[in-house]
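Asker: what follows is a predicted protein model with its sequence.
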Amino acid sequence: MPLASSLGVGILLLVCVIRLLYYAWARTFSSTPPVPPGPKPLPFIGNVHQLPVENQQKTFLEWGHRFGAVVHAKLFHSPVIIINSLEVARDLMEKRGGNYSDRPPFVLLSELMGWDSTLTHLRFGERFRKHRKWMQSAFMAKPALLSYRPLQRRESHIMLAGLLSDPDAYVRHFTRFAAATLMEITYGHRVTSESDLYVHMAERATTETVKAGSPARMLVDFFPILKHYPTWLPGSKFKVDALYVRGLVKDMTDTPYEMVKRKLESGNAWPSFTGNLLEEHYRKGPLSHEDEIDIKGAAATLYAAGTETTATTMTTFIFAMVRHPEVYRKAQEELDRVVGLERLPDFDDRESLPYLNAVIKEVYRWHVPVPSGVPHFSMKEDEYRGYRIPESSMIIANIWGMSQNTDIYPDPEIFRPERFLYNPNDELMDPKNIIFGFGRRLCPGKDFADSNVFLLASNIVATMDLSCARDEEGREVLPPLEFTSGFVSRPRPFKCVFTPRTPRAVELIRHLNNEA
């Protein structure tokens, strides 16, 4: 071997040895804190192989039991911090919200599918703060919430009439209620039929987003270069489907927005979130392209984020009541005692119905509608409890895991509303402080959503008896304890029987529906 070659090989070996010694020294003597404990990753794929396709929140909780309240994992090359503790979630996402209020770069949902201008997906910054301010004015100000009550009452009466005429379609009635209230608030458009064009467009966009956003297709989030993958090559279905959804999302955001603009120009627009923003911007001068995109995105956020979760929560309520008839009877007894049988319960009755409130809290806790929330993102490196949280870590708050904390909720698998009767003001126990998210990413519509659930639940309890469906031999069929898996989780489809409690209940429903 020539001398020059021998020297080159020797120098290369020496450099490798020095680097190995340096890494060994750094790991032994460096003052940099370690990352939190977690499952052992494999080269390149990290911990992807340890995550099931369904019900990942259960695996996250198992890791929490094994490794502690803060768990570190890797999805390919991306660090992930998993939180199963409410205390830790508040410490990081509320007390240190300036560092943990960002969102990961959702390439599939934002860049390819076109959800990039909705508040749920916006990166932390000026645009986020602008959207957040708009949402707070519409859904966190008490005068605004009070102004929605006549609309909520009207649509709840239509929902009850739907249960009278077609009780088997109860999920569709809940979805229509949520869609109609949010469509009118957002665009000033009153929904008068189940075939409403704008509702249909929105449902198609959200449904197809869920279908095309499966975990297997989210590889592009970890390897963004895949967004440039040609659609004519084999294996491009993820991109073809995403671009198809992009067209649906564009229709969903553009069409009702243009409708509001036309009505404003003709002077016959109803008051609405979108109309108010447009008029506010018109007073300042011409509408910029950026402002137009932001108004469209903010409006789409209201509808897309609220419709599915409201219908899901109400379906879970019915599921729990069918499986626990003794709880339903207690709620009926309380309503009969407080409200009576001559009218329907209203918002002002809520403080006088502690048991029904406990039932609603238990519905929230027993099966949370969004088990793992929407991930946050660390903007810079941080240290917490002696551990290093890397910059650009995906932060997953396992909301379902928090709802199963045996220290706070003994026997968490049991549906037991009484657990909230003895601690009605305990913020640590109240699942309302968990299921709507944390910090600056807290759902601004949480009070509106909660009031919807109360109004629908109380009206159903007051007017309807609930029971299991029966088989061909007349035996009751208890629906199995099964839930769908995914970003939003609800009971698997089940049958039950709605029966008007009294002739007076039927009379009330029909009278109020005629007025609506």
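Answerer: Nice, thanks for sending it over.

Asker: going forward, measure contacts and count neighbours with C-alpha atoms only.
Answerer: Will do.

Asker: ok, Phe44 - how many residues close by?
Answerer: Other residues within reach of Phe44, judged by other C-alpha atoms under 10 Å, total 11.

Asker: what of Gly125?
Answerer: The burial count for Gly125: 10, using other C-alpha under 10 Å.

Asker: one more: Thr209?
Answerer: Thr209 is flanked by 22 other residues according to other C-alpha under 10 Å.

Asker: okay, pairing it with this:
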Amino acid sequence: MSSAVVLSLIAVLCAWLVHRLRRAGSRERGLPPGPPTFPLIGNLHQFPTSFAHLKFTKWAQVYGDIISVKLGPQTVIVLSSPRLVHECIDLRSATTSDRPSLHIAKLLYDDNEEIAIARYGPTWKALRRAAHDILSHEACMKHLPIQHAEASQLMYDLLERPKGLYTHIYRYSASVILSVVAGIHCPRFEGSIIEDFDSMIRQLEYIMRPGGSPPVDLIPLLKHIPSRWALWKTKAREVRAAQEKLFFGILDHCVDRIKRDERNDCFLEYVLDHQSRYGLDYRKMAYLGGTLLMAGSDTTAVFLRWFVACMVTHPDVQMRAQQEIDEIIGLDRSPVLNNIERLPYLRAIINEVHRFRPVTPTAMPHTTTADERVGDFLIPKGATIFMNVWAIYHHEDYFDNPELFDPERYMRSELGAKPGADTTGLRNDLGFGGGRRICPGSNLASNSISLNTMNLLWAFRFLPRKDEVTGFPIPIDLNSYTGGLVVFPTPFQCEIIPRSEAKADLIREQFTAALPTFELFEQHTSL
């Protein structure tokens, strides 16, 4: 072969490579619009590593309610209207229920053992079926005694140590799900398994966040970097070891309790008894229990923190809700769960907190297993889809003055929407996800939220804390929060005062009466 022919072939090959590289980050024909791409990397340089919901919302305001973003050759679709979420996530869940394949997740977990990020398939279906059996609406009614007992301790803790608001709320949220899943009650945060869980979850969030590890999924060569030069690999091993120690320790404890014939009807006991029905091995059972604990401990706690912050900053709302509670509940008893049906204004507050500060403003991402068309646009197989819950709940097409905290909107309309708005697909619980991936613990979380919002407003006044030097109230900034998958309010200060001595006495009495319930859930540390 002549040198001229060889050179011609090399030139053609180089031109083809340049063409492929230039197209690698380009937006393919038929995709929804989005920010301009850069050769090879697409929008990788623009993709947010924190506060993703705010960036997605800005893009939606420019390019529309369905946009595409290119991360190298990968496609990300962001949906910012309830109609599009309903059409893509709910109605087409057969092809939009997968999760993205992430290299960092493969370092943390074996195949499909973590229910929240497991790929769609037989193993995930078995995990989901087991979770649904114990967390369905009917099954959650059996968990009310421990939820009421834990709620009584939360009021007692706030009465005796009001400055510990953040840890008291987290202890409540984590101890409820720990009792339901593993039959273990934790009377305090410090020095408990709950503190270990919290530490592990914070490490997991750090490494799983965008930017927490290199873009290995886009540049596979990075996976071959030796661990001594890759801190993210070391962190992943540490988190994996911490998870295994906690998850297997909890399941082993349940097994030992069954052997001692000291059952308390918790979730893991049920799964162990029906292991053949679900087809789960010991490791997958341990991880199912552990991941339910991780999910359940954070979300309810974050909602209750936002709720308290909104009550401090909106005293008129707090006062009106307390008047409603006093009229319906009375002064000589604390609320029970079914009282929520007779408290429309309190239900409006709950819906407004969900809307105003959704705990998961982009929900968990989905991935398509087949091409789908939405109107004139293509959503290609393998695309990652985000539900932009924040944009939906702060969209002026659906809500009047969406940046204002205003429970009244839910007194005027069940969905809080303004007159004439197209509410197709709009739900008050979009933060729990959608389609076949909707959160299996939503019933338990809703019960906890309803019970504790009633209790806290029945029992306490929430006031701004005053500066010790100036005497002026210390403001709470509702726009100050962390920016991960779960949005935490920045720690704030407030005064928590019992509404009367009679209520304080009743709180102490109810906490004492709850102690026998705690004994069923293996109280390891003396109260």
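Answerer: Okay, I see it. Everything numeric in this text was worked out from a predicted model, so none of it was measured.

Asker: any chance you could compute the TM-score here?
Answerer: The TM-score (TM-score structural alignment, normalised by the length of the first structure) is 0.91; 498 aligned residues with a C-alpha RMSD of 2.5 Å.

Asker: ok, now how distant is Ser5 of the first structure from Glu280 of the first structure?
Answerer: Ser5 of the first structure sits at a distance of 75 Å from Glu280 of the first structure (criterion: C-alpha to C-alpha, to the nearest Å).

Asker: repeat for Ser117 of the first structure
Answerer: Counting by C-alpha to C-alpha - Ser117 of the first structure and Glu280 of the first structure are separated by 20 Å.

Asker: look at those two and report which has more neighbours.
Answerer: When neighbours are counted by other C-alpha under 10 Å, Ser117 of the first structure and Glu280 differ, and Ser117 comes out ahead with 23 against 12.

Asker: and the more buried one, what is it in contact with?
Answerer: When contacts are counted by C-alpha atoms under 8 Å, 6 or more residues apart in numbering, Ser117 of the first structure touches Ser110, Ile293, Asp294, Lys296, Gly297, Ala298.

Asker: kindly report the same for Ile449 of the second structure.
Answerer: Going by C-alpha under 8 Å, 6+ apart, Ile449 of the second structure touches Thr300, Phe303, Leu304, Ile350.

Asker: which SS class is it?
Answerer: Put simply, Ile449 of the second structure is helix when judged by DSSP: H, G, I helix; E, B strand; the rest coil.

Asker: and the biggest helix by length in the second structure, how far out from the chain middle?
Answerer: Ranked by number of residues, the top helix in the second structure under DSSP state H is helix 282-313. In terms of C-alpha atoms, centre = their mean, to the nearest Å, the centre of helix 282-313 of the second structure is found 7 Å from the chain centre.

Asker: okay, which residue is most central for the first structure?
Answerer: Closest residue to the average C-alpha location of the first structure: Val370 at 4.7 Å, with C-alpha atoms, centre = their mean.

Asker: separation between Lys70 of the second structure and Arg202 of the second structure?
Answerer: According to C-alpha to C-alpha, Lys70 of the second structure stands 29 Å off from Arg202 of the second structure.

Asker: between these two, which one's more packed in?
Answerer: Using other C-alpha under 10 Å, the more surrounded residue of Lys70 of the second structure and Arg202 is Lys70, with 27 against 12.

Asker: map that one onto the first structure.
Answerer: With TM-score structural alignment as the criterion, Lys70 of the second structure lines up with Lys74 in the first structure.

Asker: right, and the helix or strand after whichever strand or helix holds its match?
Answerer: Lys74 of the first structure belongs to strand 70-75 when assigned by DSSP states H and E. Toward the C-terminal end, the helix or strand that comes next after strand 70-75 of the first structure (DSSP H and E) is strand 78-83.

Asker: what packs against that following strand?
Answerer: With contacts taken as 3 or more C-alpha pairs under 8 Å, 6 or more residues apart in numbering; DSSP states H and E, strand 78-83 of the first structure sits against strand 70-75, strand 394-397.

Asker: still on that earlier bit, so the residue nearest to the centre of the first structure, which of the three states?
Answerer: coil.

Asker: how about it, what does it touch?
Answerer: Going by C-alpha under 8 Å, 6+ apart, Val370 of the first structure touches Thr309, Ile399, Trp400, Ile435, Phe487, Val488, Ser489.

Asker: for Asp166 of the first structure, state which of those is nearest.
Answerer: Thr309 (22.1 Å; C-alpha to C-alpha).

Asker: so what does the closest one match up with in the second structure?
Answerer: When the second structure is aligned by TM-score structural alignment, Thr309 of the first structure is paired with Thr299.

Asker: over to Thr274 of the first structure?
Answerer: Counting by TM-score structural alignment, Thr274 of the first structure lines up with Leu268 in the second structure.

Asker: is it true that its match touches Tyr287?
Answerer: No - contact status for Leu268 of the second structure versus Tyr287: not in contact, 10.7 Å apart, counting by C-alpha atoms under 8 Å.

Asker: just to revisit the earlier point, now list the buried members of the contacts of Ser117 of the first structure.
Answerer: If you count burial by 16 or more other C-alpha atoms under 10 Å, the buried members of those come out as Ser110, Asp294, Lys296, Gly297, Ala298.

Asker: between the strand holding Lys74 of the first structure and strand 78-83, how big is the angle?
Answerer: 150 degrees (axes from the mean of the first three to the mean of the last three C-alpha atoms, to 10 degrees).

Asker: how much does strand 70-75 of the first structure stray from the second structure?
Answerer: Strand 70-75 of the first structure, aligned to the second structure and superposed, deviates on average by 1.0 Å (mean C-alpha distance after the TM-score superposition for the first structure).

Asker: can you list contacts of that strand?
Answerer: 35-41, 45-48, 63-64, 79-85, 88, 222.

Asker: also stretch 34-48 of the first structure?
Answerer: Outside stretch 34-48 of the first structure, the residues that touch it by C-alpha under 8 Å, 6+ apart are 63, 67-68, 70-77, 386-390.

Asker: helices or strands next to the longest helix of the second structure in the packing?
Answerer: The helices and strands touching helix 282-313 of the second structure, judged by 3+ C-alpha pairs under 8 Å, 6+ apart, are helix 165-182, helix 231-259, helix 267-273, helix 315-329, helix 344-356, helix 442-459, strand 460-464.

Asker: dump these to TSV, plus distance to Gly425 of the second structure.
Answerer: TSV is the format used below for those (distance: least, C-alpha to C-alpha, whole Å):
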stretch	distance to Gly425 of the second structure
helix 165-182	30
helix 231-259	37
helix 267-273	32
helix 315-329	28
helix 344-356	15
helix 442-459	18
strand 460-464	35
